[in-house]
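Quick one, fold the following:
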Amino acid sequence: MHEPPEIHVEQLPGLVLGGFFDRAEIADAGVVDKHVDPAGNRDFKKSDFEWLGVIACLKNSGMPVKQIRQYIEWGMEGDDTLKQRLGVFETHRNAVLEKIAELQGYMNKIDDKIRYYKTAIAHGTTAVHAETDCVFTEAP
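Below is the predicted model:
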């Protein structure tokens, strides 16, 4: 059987792990081959890319390294850990949804300020907002 060619991770746009891969000791978990070519580039086989894609997704969406390593360990253990791995993704999904909601709140504030400044620029002054500004008072 012919072995697929090795590919440098640098050849894959969007899969940016930088030094994370080594710092997190992902290679030591046995998920992917630890081969490094003479130029110092880590080589991966096509079979490694599913793992790398999942690892990059978890990392880039804010999962702590410790949890990523736990997920990898469970993955290497096989089908006995299917429920644990599902739990990892369900828990992380909830965390990502919370972060999205937080970011949406920030985006709303940014959009408000964009409207504020566009209106002020259109009228040549921020005084245009004096009539419409809300004044907040503390409840008794």
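
use CA for all of it now, contacts and neighbours both
Noted.

would you list every one of the helices in the chain?
Shown for the chain, the helices assigned by DSSP state H span residues 20-23, 49-60, 65-77, 82-123.

Using JSON lines, please lay out these together with mean neighbour count.
JSON lines is the format used below for the helices of the chain (neighbours: other CA atoms under 10 Å):
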{"stretch": "helix 20-23", "mean neighbour count": "13"}
{"stretch": "helix 49-60", "mean neighbour count": "16"}
{"stretch": "helix 65-77", "mean neighbour count": "16"}
{"stretch": "helix 82-123", "mean neighbour count": "13"}
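
any chance of those in TSV, with distance to R42 too?
TSV is the format used below for those (distance: least, CA to CA, whole Å):
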stretch	distance to R42
helix 20-23	10
helix 49-60	12
helix 65-77	19
helix 82-123	27
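
so which of those gets nearest G40?
helix 20-23 (12.8 Å; CA to CA).

Give me the distance between that closest one and the centre of its chain.
Between the centre of helix 20-23 and the centre of its chain there are 15 Å (CA atoms, centre = their mean, to the nearest Å).

quick revisit: nearest approach to D33 belongs to which of the helices of the chain?
The minimum distance between D33 and the helices of the chain falls on helix 49-60, with 10.9 Å, by CA to CA.

Next, the angle helix 82-123 makes with the closest one.
50 degrees (axes from the mean of the first three to the mean of the last three CA atoms, to 10 degrees).

For helix 49-60, give me every contacting residue.
Where contact means CA atoms under 8 Å, 6 or more residues apart in numbering, the residues beyond helix 49-60 that reach it are L15, V16, L17, V31, V32, V65, I68.

Please provide the structure for the following sequence as well, for comparison with the first:
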Amino acid sequence: MIYTVGEAARQIDVAASTLRYYDKEGLLPFLERSGGGIRMFKDGDLSWLRTIECLKKTGMPIKDIKHFIDYCMEGDSRIDERLEIIRAQRESVIRQMEEMQSMLDMLSYKCWYYETSKEAGTCSIHDDMKKEDVPPEFHKYLNTKL
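You can find the predicted model right below:
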């Protein structure tokens, strides 16, 4: 099946302008055009676009995505480089997830802190609270206020 820019964009949930930008930046060397120069996206192209979107959402810069796409276009001779790029990005995502989990843990503590403060009518309830009165997962935040 052949898709227009708008149809392809809807398929991967991005703006059509995003696909035009990707094309301008050289991320779509596989893309065919009609005799009139209109971009023609095929089902296989959607897989490429999903990969590009995935890499972008993980924080990979456009220039690095371009290198990855270029290596893909070169074929099997660049498998090692492609694997290294994907492994490095995977590690980056793991670090991001660990950081996000840490932030979520802190926010969970703050929710508990303010819920118990609200119930007591004051934040000073925590001043005399014993460690055993605090859920174990929040012990590392015991000296955190505000």
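
closest to G124 of structure 1 among the contacts of helix 49-60 of structure 1?
V16 (45.2 Å).

Whatever residue of structure 2 lines up with the closest one and T58 of structure 2: what is the separation?
Superposed on structure 2 with TM-score structural alignment, V16 of structure 1 falls opposite V14. As judged by CA to CA, to the nearest Å, V14 of structure 2 and T58 of structure 2 stand 15 Å apart.

cool, and E84 of structure 2?
E84 of structure 2 is 16 Å from T58 of structure 2, by CA to CA.

What's the local residue count around the match of V16 of structure 1?
Neighbourhood size, V14 of structure 2 [other CA atoms under 10 Å]: 14.

cool, the one 10 residues further on as well?
Applying the criterion other CA under 10 Å, we find 11 residues in the vicinity of K24 of structure 2.

gap between it and W112 of structure 2?
Relative to W112 of structure 2, K24 of structure 2 is positioned 49 Å away (criterion: CA to CA).

ok so, going back, wait, which of the helices of structure 1 is closest to Q11 of structure 1?
By CA to CA (comparing all of the helices of structure 1), the closest turns out to be helix 49-60, at 11.8 Å.

Provide the aligned range in structure 2 for that closest one.
Helix 49-60 of structure 1 lines up with residues 46-57 of structure 2 when matched by TM-score structural alignment.

Mean distance of the matching stretch to its aligned residues in structure 1, please.
Compared with structure 1 after the fit, stretch 46-57 of structure 2 shows a mean deviation of 0.4 Å (mean CA distance after the TM-score superposition for structure 1).

Matching D128 of structure 2 against structure 1, which residue comes up?
Per TM-score structural alignment, D128 of structure 2 is aligned with E131.

how many other residues sit next to that match?
When neighbours are defined as other CA under 10 Å, E131 of structure 1 has 7 of them.

Q101 of structure 2 pairs with which position in structure 1?
Using TM-score structural alignment, Q101 of structure 2 sits opposite Q104 in structure 1.

residue contacts, E6 of structure 1?
Counted by CA under 8 Å, 6+ apart, E6 of structure 1 has contacts D43, F44, K45, K46.

Not counting its neighbours along the chain, what's nearest it?
Closest residue in space to E6 of structure 1, ignoring its immediate chain neighbours: K45 at 4.8 Å, by CA to CA, 6 or more residues apart in numbering.

quick one, what contacts the one you found?
Taking CA under 8 Å, 6+ apart as the test, what K45 of structure 1 contacts is P4, P5, E6, I7, D33.

Ok, F30 of structure 2 next?
So F30 of structure 2 contacts D45, M73 (CA under 8 Å, 6+ apart).

and if we set it to 7 Å?
Counting by CA atoms under 7 Å, 6 or more residues apart in numbering, F30 of structure 2 touches no other residue.

Under the alignment, what does it map to in structure 1?
By TM-score structural alignment, F30 of structure 2 lines up with V31.
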